[in-house]
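*Asks:* what follows is a predicted structure for the sequence shown.
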Amino acid sequence: MEKCKNEHSQSNQDIIEFIRGLYKTEGFIPLHEPRLAGNEKKYLLECIDSTFVSSVGKFVDQFESMIFDFTGARHAIATVNGTAALHVALKLVGVDAGDEVITQPLSFIATCNAISYCNAKPIFVDVDVDSMGMSPKSLRNFLSANTRQNLGVCVNIATGKKIAAVVPMHTFGLPCRIEEIEEICKEFNIPLVEDAAESLGSYVNGRHTGTFGRIGALSFNGNKTITTGGGGMIITNDPSLARRAKHITTTAKLPHPYEFIHDEVGYNYRLPNINAALGCAQMESLLSILRGKRELASEYENYFLEKNINFAEEIDGSHSNYWLNAIILEGRMQRDSFLKDLNDAGVMCRPIWRLMNNLKMFSNCQKADLSNAEWLEDRVVNIPSSSRIP
């Protein structure tokens, strides 16, 4: 046991030195920091000078246009953050109080929070080990064994509740098997809502993540591939969903020169112009950022292959943005040793999220066999992933 610990400690020291060499610094290395190397200051000053710093202004429209041009979606609606985008996306496909939504347990808390904001309840199916995203096999098995069709609506036999949506998440920017999931959702008459918060710049067979379902959600938090400080985006090819998304994210206010008339309960979820200004500048640098991230991932992949450590790669047919690089260690003991050694040395690393079904808020939710998610929870570590561009 002591020999094993010493071997791990030496291996961890080698990894620390390798990562410091990649980033050419002896100082603190964050997990992921934004790259603000373009027109960010220029556009922010322009926004300030215009006095249009809230949710009205040219940069909001421009940022939306840049996103739908890049992703290939027909419509994009900017929101204050990715959670707000996902919340509204769920509302738009008809998720109501008392409904159930199938998702994956291996995800950031925002996925389940957005479901909860609708007063709906998550159901957890397993993930695939290679993609770390929702497993089509687990999804199909659950639906086949536990649901029935009632006048074109998928109903949970055990609870009598409507299965109102399926929400897969593209973990760390690694696309899941979204095409298979899309087909299953069509077969069982369930709307597909993509949590693409982490996958701007990720594709499956040439098609951008977030565009496979009826609607998708992106995030531009400070640690994402590009950032608006805080911010999100709803993307869809459905013009009616897009119109309604813009309406309810702007407090459901009817157009009028001066009267305040609202026709339903809405949300104050529109992205401020000052944040969108930052996003426009970031979009101008996106291709360079993505190139830098793939180069970094390639160097990690080659290094960890020599050390016989599994580096999380994109699956066949997919193209990842490699937002957060991840390695898969032997077990929880090696994982914990790795995390302590690297963080103590000022090289920020973190474990994958606690499984959602193990959090007290969601501990009583229905679940499938989650063996893959449980296996990954014990082993996956994120390592520094900032794009190395000037």
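*Replies:* Thanks, I have it.
*Asks:* drop to CA atoms for contacts and neighbour counts, all remaining ones
*Replies:* OK.
*Asks:* please tell me how far Ile16 sits from Tyr23.
*Replies:* Ile16 is 11 Å from Tyr23, where distance means CA to CA, to the nearest Å.
*Asks:* more crowded one of these two?
*Replies:* Ile16 (19 against 16; other CA atoms under 10 Å).
*Asks:* next structured bit after the helix or strand harbouring the more buried one?
*Replies:* Per DSSP states H and E: Ile16 is located in helix 2-23. Counting by DSSP H and E, the next helix or strand C-terminal to helix 2-23 is helix 40-50.
*Asks:* list the buried residues for that following helix?
*Replies:* 40, 43-44, 46-47 (16 or more other CA atoms under 10 Å).
*Asks:* hold the first one in mind and look at this next one:
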Amino acid sequence: MGSAELANLAEALAANELIRGRFADRFEAQIAGYVGSRFGVGTNSGTAAIHTALMITGVEPGDEVLITTLTFIAPANAIAYCGARPVFVDVAAHNWQMDAEAARRFCEDECRFDGERLINRTTGRPVTAIVLVHFLGMPADVEAFQALAERYNLILIEDAAQALGTRFGPRMVGGFGRVGCYSFYGNKLITAGGGGMLVTNEPALAERARYLINQAKDDPVETLHRAIGYNYRMTNIHGAIGCAQFDRIDHHVARKRRIAERYREALSDQPGITLPEEPADQFWTFWLTCIRIDPDLFGLEARQLLRHLGEQGVETLPLYQPLHLSEAHAGAGRVGGGVAESLHAQVLTLPSSISLDEGDQDRVIDLVVAAGRRARADRGARAALTP
């Protein structure tokens, strides 16, 4: 946060534009233009954007929706808000994103297609949509899921909450499906102190979204409502902060990429540490930089390293619990899950804030390297003493 955010907030307060106003309108236009979509609709959270996207595209109670098992719980919850049921699909080992081949096999082998609807043979429920999460600022295989959605008449919604600015080929993620969704929570690439956004190229969807997030109000004067609506609007306060942050988005992306590059330069040759590889035809924003730890080669389990770094004042985190293991979604469908479980056990996210200076990053790197070296030396010493 800086002077630009303060100036925008002061302007919004002076104009008495708190709920709706010029900043929220401008921020919608900025994000839509940035990602290459015609319309942006601001919401009060990324979760609200996903819930709204599901509703306006026609996901109904009893439907099943394909989604990665390795993500934050919010998009799965949004599916449940609709009365629909998530089907958690394992991730691919090479990119940690929903496995397109596993999803295709599920559709071909576990479902039947009548030319209009895909039906899960086991549950008898229709499979109607894919929520394609772009995890950690890396893109999922958009083209494969576009083809799958087209083949089986599935709605494609993108959850790009962690991937604003990420590109698959020449295009920004979030612009491939019928609706793309973003978050501006405090830890995202740019923040509005909260808030979210959905983008679309379809005017009818944008209009329906604006209607539903404004309590489905049907008359400017009378309190008339023909549908159940939601209090999901983005405030002008969010917009004021978001507009100031948007002006620095290229700087934020560059900082994230530089942080990831420095971690890669320092850690990729360490025994037992691997980092995801950015393909030449993609552009990652590296929302979080992660390392995967092979304990046999590194000398420590990922959680052991997490605890050690925490004792030194360095916060690291594991990946999210795979959602097919979550009690909150017990009974949901699943397609595999072993890869996600391995990643959950072996991956740590390293400090990745754009405010991280090189001195602090060097300290993180040194602590990781030293912890592994010491663990391997201790293991060697113990082996030497074993008769």
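*Replies:* Sure, I can see it. Predicted model only: the values in this text are computed from it and were never measured.
*Asks:* do you know the score for how well these two fit?
*Replies:* Once superposed, chain against chain, the TM-score is 0.88 (TM-score structural alignment, normalised by the length of the second structure); 353 aligned residues with a CA RMSD of 1.5 Å.
*Asks:* from the buried residues of helix 40-50 of the first structure, which is closest to Leu241 of the first structure?
*Replies:* Using CA to CA, Cys47 comes nearest to Leu241 of the first structure of the buried residues of helix 40-50 of the first structure, at 29.2 Å.
*Asks:* separation between that closest one and Cys280 of the first structure?
*Replies:* According to CA to CA, Cys47 of the first structure stands 12 Å off from Cys280 of the first structure.
*Asks:* just to revisit the earlier point, what separates the helix holding Ile16 of the first structure from the chain centre, distance-wise?
*Replies:* 30 Å (CA atoms, centre = their mean, to the nearest Å).
*Asks:* stretch 376-390 of the first structure too?
*Replies:* For stretch 376-390 of the first structure, the distance to the chain centre is 14 Å (CA atoms, centre = their mean).
*Asks:* may I have the distance across that stretch, first residue to last?
*Replies:* 34 Å.
*Asks:* again, but for stretch 46-64 of the first structure
*Replies:* End-to-end distance (CA to CA), stretch 46-64 of the first structure: 18 Å.
*Asks:* and the helix holding Ile16 of the first structure, which residues are buried?
*Replies:* 8-9, 12, 15-16, 19-20, 23.
*Asks:* got the contact list for that helix?
*Replies:* 26, 29, 334, 337-338, 341-342, 345, 347, 384, 388 (CA atoms under 8 Å, 6 or more residues apart in numbering).
*Asks:* ok, so of the residues you listed, who is nearest Tyr300 of the first structure?
*Replies:* Nearest to Tyr300 of the first structure among these is Pro384, at 10.2 Å by CA to CA.
*Asks:* ok, now how distant is the aligned residue in the second structure for the closest one from Ala260 of the second structure?
*Replies:* Matched by TM-score structural alignment, Pro384 of the first structure corresponds to Pro351 in the second structure. From Pro351 of the second structure over to Ala260 of the second structure the distance is 10 Å, taken as CA to CA.
*Asks:* now do Gln346 of the second structure
*Replies:* 18 Å.
*Asks:* Asn95 of the second structure now?
*Replies:* 16 Å.
*Asks:* might one say that Leu44 of the first structure is in contact with Ala276?
*Replies:* No: the criterion here is CA atoms under 8 Å, and Leu44 of the first structure misses it with Ala276 at 9.1 Å.
*Asks:* which two of the contacts of helix 2-23 of the first structure have the greatest separation?
*Replies:* Between any two of these (CA to CA), the greatest distance is 28.1 Å, for Gln334 and Arg388.
*Asks:* may I ask you to name the longest strand in the second structure?
*Replies:* Assignment by DSSP state E gives strand 126-133 as the longest strand of the second structure.
*Asks:* what range does the very next helix or strand once past that one cover in the first structure?
*Replies:* Using DSSP H and E, the helix or strand that directly follows strand 126-133 of the second structure along the chain is helix 142-152. The counterpart of helix 142-152 of the second structure in the first structure, using TM-score structural alignment, spans residues 178-188.
*Asks:* which residues of the first structure does stretch 228-239 of the second structure align to?
*Replies:* Against the first structure, stretch 228-239 of the second structure falls on residues 265-276 (TM-score structural alignment).
*Asks:* quick one: that stretch to chain centroid distance?
*Replies:* For stretch 265-276 of the first structure, the distance to the chain centre is 20 Å (CA atoms, centre = their mean).
*Asks:* can you give me the end-to-end distance of it?
*Replies:* 25 Å.
*Asks:* can you give me the helices in the first structure?
*Replies:* For the first structure, applying DSSP state H gives helices covering 2-23, 40-50, 58-71, 82-92, 109-117, 136-146, 178-187, 239-249, 273-284, 286-306, 332-344, 371-377.
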